[in-house]
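Enquirer: sequence and computational prediction follow.
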Amino acid sequence: MLTRKRFLSWLLLPVLALCSLMALAEPEGAAQALHLLSYLGADYPATVAAGQVVDSGEYQEQLEFHGVLAGLVAALPANAGKDGLLQGVARLGDSIRERRDGAAVADQARQLAADLVASYRISLTPRITPDPARGAALFAQHCSVCHGEGGLGDGPAGIGLEPPPANMRNAARMDSLSLYDLYNSIGLGVEGTDMPAFAAQLDERARWDLASHVAGFSADPAAARGASFSLEQLAGQTPQQVAAEQGPAAAAALRAQRAAPP
């Protein structure tokens, strides 16, 4: 479980270590805010069910992370969209405190992330098309010791960690994350776990390559023959979103194509 001191130290890492060349043009704190919204959207649904808290420790973390999110958004530069973002953050907090339906809260978090991206013109698209083959080599070098060669979370260094390393073949969880979410998590680390931030070790291109490889663990390559997506769509949309809007076949195509971008 992540302690408050440890989490705050994560947030206070030097900006230059956290941000890629692309992200340096973004307001300080924007990447962290998007990262927290990704976490809330992905993990809240498993924390509350039918209005009841399933895991009190995780639920408390959700509340604490929302508080940090509110501070990050409040500190962003003033612009025409900021008041709406602050109101959205407040509504998200109300929903968490009222223990509302997980899917509805996840939708709120994802919409708020989209509003944040639009208000501050944050680019979610890699400047160079990711290379999953290069990402595979990076995964073997930096990640497999904890996550296992096949991404199942069964690496030797992961034994005894609490919580255990993420199982990257968990399709339900991977479907709730965009390629940018994976890229952002690699750079910033994952709160509440022992996964470190890799922004100081891996440059922007390497993190996108690694994200594309990781996305492939839950993908069926044969499904790539379905709907066609732009690089911007592959980076910014989740299979969960695409499934709701276009159906399961399109979601399967997104999974496959983000692991083998055009």
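Expert: Alright, I've got the coordinates. Residues are numbered from 1 along each chain as shown.
Enquirer: only C-alpha atoms for contact and neighbour calcs from this point on.
Expert: OK.
Enquirer: separation between the residue nearest in space to the middle of the chain and G216?
Expert: Central residue check for the chain by CA atoms, centre = their mean: the C-alpha nearest the mean position is that of D181, 2.9 Å away. Using CA to CA, to the nearest Å, D181 is found at 14 Å from G216.
Enquirer: next up, the contacts around the residue nearest to the centre of the chain.
Expert: By CA atoms under 8 Å, 6 or more residues apart in numbering, D181 lies in contact with H35, S38.
Enquirer: same check, this time on the one 3 residues further on
Expert: If you count contacts by CA under 8 Å, 6+ apart, N184 has them with A31, H35.
Enquirer: putting a second one here so we can go through both:
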Amino acid sequence: MQLRQLSQLVEYVGVDYAAAVNQGKIINNDEYQEMQGFSELIVNKISMLKVANQPLLLTQAQHLKQAVKEKAPLTDIRQFASTLRSTLVSLMPTIVFPQRLLSEDDTQALFQTNCADCHGATGEGNGILAKQLNPKPTNFTDKNRALNRSLLGLFDAISNGLDNTAMPAFTQLKEQQRWSLAFYVGSLAFKNNQKTKSDINVNAYPNMADWVHYNPSQIAKESTHLTLQQIELLRAQPLSLFSQQPKPITIAQNQLHNAINAYKKNNYAEASTLAVSAYLDGFELVEKSLDARDSQLRKSIEVNLIGLRQFIGHSGNDAQLFELTEKVFIQLNQAEQLLTKGSLSNTALFSASLVILLREGA
């Protein structure tokens, strides 16, 4: 956790120094005092670390602190910050990355509920509370800033808040919601990219660790396969990085099918766990999107999933369980049609057929 926090502080200095100093002159004294305070805090925290490469980290931190003190050019500050942060990242334990993100609609709704009052409806840092805050909320559409902001830094800011700012820790949000917000706000500065996904060879996609740990400028500098414009496109379209992941409706269908199989084998505890997963890992992720299209269908599916979980946890409920499961599958198919504005997927049809076969004992 110390390394993550230090990494976040270093990135913050590299990004926000531009608001404090320009051409060797202080342009915002409050911002400059914050840069000095953070750079000193970084040195102090690193001096107490007991990790490999601690002497190197301390030297790098002192270079950053001295550069801030001397009101060095922004390019120098960002180079010092980038070097220090790369060393910190190399020492971090493995991070569990998201397997999938919420839909864009669901993430936008999450942003409007939790972030828009400060950051503005479009993320420009101009929310209704912004004038009252010092420092001002981040403008996520500032491309120069976004080029130097990592997704991990955004995730940690959402998860832990930022000291000495109005940014709170959103601990009430689930991890997937926080990752989805990080990818979303990290995309806002790049939405005008004119390239399309077909311009990128999927074999050239960066691995998720690099993609999350490093900012676009760093990735472009190190990559031999992706141009900066292509990297900006992938930041603008984060869901494309997860395009091979099953859709939430498909996950719900698959988990229900697995739950029925477990029930048929008298594995009632497993069946109950899988039925819960069908909701938490599947249907819950599209509830808000579905509610906007057909609130009655959303409510009915939710009620039927609750009923299904009550039946599947113990024996003697075959008739009611299979009847209700078939009904839920039909409703999930309807939901998928509404959400995709298309015909039933092969997975949906296959899953529904399996439930009928199971009900009939085939």
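Expert: Yep, it's here. Keep in mind it's a predicted model, so treat the numbers as computed, not measured.
Enquirer: just give the TM-score of the two.
Expert: Once superposed, the chains reach a TM-score of 0.78 (TM-score structural alignment, normalised by the length of the first structure), with 232 aligned residues with a CA RMSD of 2.4 Å.
Enquirer: to which residue of the second structure is the residue nearest to the centre of the first structure aligned?
Expert: In the second structure, D181 of the first structure lines up with G153, judged by TM-score structural alignment.
Enquirer: assign its match to helix, strand or coil.
Expert: Counting by DSSP: H, G, I helix; E, B strand; the rest coil, the backbone at G153 of the second structure sits in helix.
Enquirer: tell me where the first structure has strands.
Expert: For the first structure, the strands defined by DSSP state E cover 48-49, 52-53.
Enquirer: deepest of those, which one?
Expert: strand 48-49 (a mean of 18; mean count of other CA atoms under 10 Å).
Enquirer: how far apart are it and its match in the second structure?
Expert: For strand 48-49 of the first structure, the mean deviation from the second structure after alignment is 2.5 Å (mean CA distance after the TM-score superposition for the first structure).
Enquirer: which part of the second structure matches that strand?
Expert: So strand 48-49 of the first structure sits over residues 21-22 in the second structure, by TM-score structural alignment.
Enquirer: contacts for the matching stretch?
Expert: Under the criterion CA under 8 Å, 6+ apart, residues I27, N28, Y32, K71, P73, L74 lie in contact with stretch 21-22 of the second structure.
Enquirer: so which of these comes closest to K221 of the second structure?
Expert: Of all those, K221 of the second structure sits closest to L74, with 17.5 Å by CA to CA.
Enquirer: the closest one matches what in the first structure?
Expert: Taking TM-score structural alignment, L74 of the second structure has G102 as its aligned residue in the first structure.
Enquirer: its match: neighbour count?
Expert: Neighbourhood size, G102 of the first structure [other CA atoms under 10 Å]: 23.
Enquirer: ok, it - contacts?
Expert: By CA under 8 Å, 6+ apart, the neighbours of G102 of the first structure are Y44, P45, A46, T47, V48, A49.
Enquirer: kindly provide the distance from it to L69 of the first structure.
Expert: Per CA to CA, G102 of the first structure is found 18 Å from L69 of the first structure.
Enquirer: repeat that for F229 of the first structure.
Expert: Distance from F229 of the first structure to L69 of the first structure, counting by CA to CA: 31 Å.
Enquirer: neighbour count for those two, which is higher?
Expert: When neighbours are counted by other CA under 10 Å, F229 of the first structure and L69 differ, and L69 comes out ahead with 23 against 18.
Enquirer: aligned counterpart of that one in the second structure, please.
Expert: For L69 of the first structure, the aligned residue in the second structure is I42 (criterion: TM-score structural alignment).
Enquirer: tell me the one of the contacts of stretch 21-22 of the second structure nearest I306 of the second structure?
Expert: For the contacts of stretch 21-22 of the second structure, the nearest to I306 of the second structure is Y32 (54.9 Å; CA to CA).
Enquirer: how deep is the closest residue to the closest one other than its chain neighbours tucked in, by neighbour count?
Expert: Closest residue in space to Y32 of the second structure, ignoring its immediate chain neighbours: A20 at 4.7 Å, by CA to CA, 6 or more residues apart in numbering. For A20 of the second structure, the neighbour count with other CA under 10 Å is 22.
Enquirer: same deal with Y39 of the first structure?
Expert: Around Y39 of the first structure there are 21 other residues, counting by other CA under 10 Å.
Enquirer: those helices in the stretch 201-350 of the second structure, which residues are they?
Expert: Using DSSP state H, counting those that start in this stretch, the helices assigned to the stretch 201-350 of the second structure run over residues 208-213, 216-222, 228-236, 248-264, 268-277, 287-293, 295-312, 318-340, 346-359.
Enquirer: whereabouts in the first structure does the shortest one align?
Expert: Just to be clear, that refers to helix 208-213 of the second structure. Using TM-score structural alignment, helix 208-213 of the second structure corresponds to residues 231-236 of the first structure.
Enquirer: that stretch vs the second structure, average offset?
Expert: Mean for stretch 231-236 of the first structure is 2.2 Å (mean CA distance after the TM-score superposition for the first structure).
Enquirer: roughly how far is that stretch from the heart of the chain?
Expert: When C-alpha coordinates are averaged (CA atoms, centre = their mean, to the nearest Å), stretch 231-236 of the first structure and its chain have centres 14 Å apart.
Enquirer: for that stretch, which outside residues touch it?
Expert: Here stretch 231-236 of the first structure makes contact (CA under 8 Å, 6+ apart) with L124, T125, P126, T129, S178, L179, Y180, L254, Q257, R258, P261, P262.
Enquirer: selecting buried members of the residues you listed in PyMOL, what would you type?
Expert: If you want just the buried ones from these in PyMOL, going by 16 or more other CA atoms under 10 Å, the selection is:
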select buried, resi 124+125+126+178+179+180+254+257+258+261
